[in-house]
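Novice: only geometry, no sequence info:
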């Protein structure tokens, strides 16, 4: 089946704001399906034009709808099957654990995506980030060079509950030299990892405190297309902080996406609820603030989480009021 003949899911809303185009869907499956179609179309065209391409992938539950839809597209599209043989795949980030550890993103990608496409993807085209290497600095430099040698052309991005991009955490400068870095996970990120992977992490002490990640400057090097997928209601605060206005600040790393010339944001009504309310009212209402606190408070406690949200929104110049 030709990819151009596969219909894109219809969004509930199609909005252009702060230099980005936003497609809002009723369900996460529709969101992931739309991104899979668009990335697959671009992928085939790039292989036809240049002989090869590259796809840089987040490894997270936010991407599961994309993975599932992409796998189904491969099954029905001979053109996409052929393009896979000339596509190089790269990771955003990973924990410094052995590759076969179920908490690693190498393992997640193998189980949820690559293992199901092994018939079409040559093993050498899967570029694993060996975050457990002894010489981590050398490994990071080599991986970044490998990535830049092959592109990166296409990127499937996600967003952390605190606005992180990959594991580039809030507060880490956005103007670093493009590359990979060792990072310390924030408390907010640790709490998210427990929510994302409840069977792997039953206690905060089980979440690795360090990881390896590309930085935002490197993510922004993507040439052709960045597709941002944000399906969860728990991402409502991060979505609002990132995209509420045109302001960019390292307090919310994902806010930098607004400066990329070829980026698209796909989300769900649940995730975009507070963002849409802010666009309507021009302020964050107390009701909206309360919902964001409830979705994120976890082990941090309501007061601490409210203080954190208020502080971040103030930094991003997003006002809170009583309307």
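Specialist: Good, I have the coordinates. Treat the numbers as computed from the prediction; the structure is a model and nothing was measured.
Novice: when you work out contacts or count neighbours from here on, use the C-alpha atoms and nothing else.
Specialist: OK.
Novice: just the buried positions in stretch 74-91, please.
Specialist: Neighbour counts over stretch 74-91 (16 or more other Cα atoms under 10 Å) mark 74, 77, 79-81, 83-91 as buried.
Novice: sitting in helices, which of those residues do you find?
Specialist: Assigned to helices by DSSP state H, the following of those qualify: 74, 79, 80, 81, 83, 84.
Novice: surely the fifth one meets residue 39?
Specialist: To tie it back to what came earlier, the one meant is residue 83. No: using Cα atoms under 8 Å, residue 83 is not in contact with residue 39, being 11.7 Å away.
Novice: sorry, back to before: and the ones in helices among the buried residues of stretch 74-91, which is closest to residue 198?
Specialist: residue 74 (30.1 Å; Cα to Cα).
Novice: any idea how far the closest one is from residue 293?
Specialist: Residue 74 sits 40 Å away from residue 293, taking Cα to Cα, to the nearest Å as the criterion.
Novice: buried residues, the helix or strand harbouring residue 69. List them.
Specialist: When elements are assigned from DSSP states H and E, residue 69 belongs to helix 64-76. Using 16+ other Cα under 10 Å as the burial criterion, the residues of helix 64-76 that qualify are 64, 65, 66, 67, 68, 69, 70, 71, 73, 74.
Novice: next: stretch 101-113.
Specialist: For stretch 101-113, the neighbour count (16+ other Cα under 10 Å) marks 103, 104, 105, 106, 107, 108, 109, 110, 112, 113 as buried.
Novice: okay if I get those as JSON lines plus secondary structure and distance to residue 213?
Specialist: Compiled in JSON lines, the buried residues of stretch 101-113 are given as follows (DSSP: H, G, I helix; E, B strand; the rest coil; distance: Cα to Cα, whole Å):
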{"residue": "103", "secondary structure": "coil", "distance to residue 213": "15"}
{"residue": "104", "secondary structure": "coil", "distance to residue 213": "13"}
{"residue": "105", "secondary structure": "helix", "distance to residue 213": "11"}
{"residue": "106", "secondary structure": "helix", "distance to residue 213": "13"}
{"residue": "107", "secondary structure": "helix", "distance to residue 213": "16"}
{"residue": "108", "secondary structure": "helix", "distance to residue 213": "16"}
{"residue": "109", "secondary structure": "helix", "distance to residue 213": "16"}
{"residue": "110", "secondary structure": "helix", "distance to residue 213": "18"}
{"residue": "112", "secondary structure": "helix", "distance to residue 213": "20"}
{"residue": "113", "secondary structure": "coil", "distance to residue 213": "20"}
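Novice: here's the one I want to compare it with:
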């Protein structure tokens, strides 16, 4: 476990973007899983900036998204797929046929999960980028989610819908389900980059990194990964 604590939010964004950039420079054909959410918005912006400044070629890499809201089209600005494409994948020049996203609009969601797992089998993930929810979720793997699952459909916890309410306008507008890469699949990634910022994440980071490994705090399983890097700002790290 490698822990990096940055003094400011800007330094946090830059440090995380540099980790991704170093991966692609070392292996241009890297497979990287991207996460949505507020934590990664600034990271995506800095990654695009590094791409422009250093003229780094991201065209050979393959990108997966970690999760999606069931029922949202990838063209819906509220969808994870839309935000990741427009925040980072398009700006850094990832080829459209190198971008993979779960089909959350499928009539058969279980089949969509199986299809996504087959793609992940074909393209093993070199770097998994994760945020952490205030209840300890990674992806949409909510508290109580078994560790042995691959890609699956899950009902979002009330804590998650409350946290996302501002983005959707109201709690009642947040989709009830998500499709997410499962914890077993996450743990199969060669490297994991966990990102956390803000005082509101300090308690759950303490529990995830220093507490017992339990499905009550899904992120706690990351303690077992052989190549885990955590980047935080001072506020998120204050209880460590």
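Specialist: Nice, I can see it. What you are looking at is a predicted structure, and each value in this text was computed from that prediction instead of being measured.
Novice: quick check: longest helix of the first structure.
Specialist: Longest helix in the first structure, counting by DSSP H: helix 28-50.
Novice: could you check the angle helix 64-76 makes with that helix?
Specialist: 50 degrees (axes from the mean of the first three to the mean of the last three Cα atoms, to 10 degrees).
Novice: from residue 146 of the second structure, how far out is residue 121 of the second structure?
Specialist: Going from residue 121 of the second structure to residue 146 of the second structure by Cα to Cα gives 20 Å.
Novice: equivalent analysis for residue 162 of the second structure, please.
Specialist: For residue 162 of the second structure relative to residue 146 of the second structure (Cα to Cα), the value is 23 Å.
Novice: same question for residue 60 of the second structure.
Specialist: Residue 60 of the second structure is 34 Å from residue 146 of the second structure, by Cα to Cα.
Novice: list the contacts for the counterpart of residue 221 of the second structure in the first structure?
Specialist: Superposed on the first structure with TM-score structural alignment, residue 221 of the second structure falls opposite residue 256. Counting by Cα atoms under 8 Å, 6 or more residues apart in numbering, residue 256 of the first structure makes contact with 174, 216, 242, 248, 249.
Novice: ranges for the helices of the stretch 151-300 of the first structure?
Specialist: With DSSP state H, counting those that start in this stretch as the definition, the stretch 151-300 of the first structure shows helices at residue ranges 187-196, 216-219, 236-243, 269-281, 286-296.
Novice: would you turn these into a markdown table with mean neighbour count?
Specialist: Below are the helices of the stretch 151-300 of the first structure laid out as a markdown table (neighbours: other Cα atoms under 10 Å):
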| stretch | mean neighbour count |
| --- | --- |
| helix 187-196 | 18 |
| helix 216-219 | 23 |
| helix 236-243 | 27 |
| helix 269-281 | 18 |
| helix 286-296 | 17 |
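Novice: residues touching the closest residue to residue 4 of the second structure other than its chain neighbours, list them.
Specialist: In space, and not counting its chain neighbours, residue 4 of the second structure is closest to residue 231: 4.7 Å by Cα to Cα, 6 or more residues apart in numbering. Counting by Cα under 8 Å, 6+ apart, residue 231 of the second structure touches 3, 4, 5, 6, 12, 15, 16, 193, 194, 195, 196.
Novice: the first structure: which residue goes with residue 231 of the second structure?
Specialist: Mapped onto the first structure by TM-score structural alignment, residue 231 of the second structure lines up with residue 266.
Novice: with residue 118 of the second structure instead?
Specialist: Under the alignment (TM-score structural alignment), residue 118 of the second structure maps onto residue 145 of the first structure.
Novice: any idea which element that match lies in?
Specialist: Secondary structure assignment for residue 145 of the first structure, by DSSP H and E: helix 136-150.
Novice: superposed on the second structure, where does that helix end up, distance-wise?
Specialist: When the second structure is overlaid, helix 136-150 of the first structure sits 1.3 Å from its aligned residues on average, using mean Cα distance after the TM-score superposition for the first structure.
Novice: one step back: next, the angle from the longest helix of the first structure to helix 269-281.
Specialist: Angle, helix 28-50 of the first structure to helix 269-281, by the same axes, to 10 degrees: 90 degrees.
Novice: what residues sit buried inside the helix holding residue 145 of the first structure?
Specialist: Within helix 136-150 of the first structure, the residues scored as buried using 16+ other Cα under 10 Å are 136, 139, 140, 143, 144, 147, 148, 150.
Novice: surely residue 251 of the first structure and residue 174 touch.
Specialist: No: using Cα under 8 Å, residue 251 of the first structure is not in contact with residue 174; the gap is 9.5 Å.
Novice: how many neighbours does the nearest residue to residue 213 of the first structure once chain neighbours are set aside have?
Specialist: Distances taken as Cα to Cα, 6+ apart put residue 93 closest to residue 213 of the first structure, at 4.1 Å, once the chain neighbours are dropped. As a burial measure, residue 93 of the first structure scores 29 neighbours (other Cα atoms under 10 Å).
Novice: aligned partner of residue 93 of the first structure in the second structure?
Specialist: Residue pairing (TM-score structural alignment): residue 93 of the first structure is matched to residue 67 of the second structure.
Novice: do you know which of the helices of the stretch 151-300 of the first structure lies nearest residue 56 of the first structure?
Specialist: Nearest of the helices of the stretch 151-300 of the first structure to residue 56 of the first structure, taken as Cα to Cα: helix 216-219 at 9.0 Å.
Novice: which residues in the second structure does that closest one align to?
Specialist: Against the second structure, helix 216-219 of the first structure falls on residues 183-186 (TM-score structural alignment).
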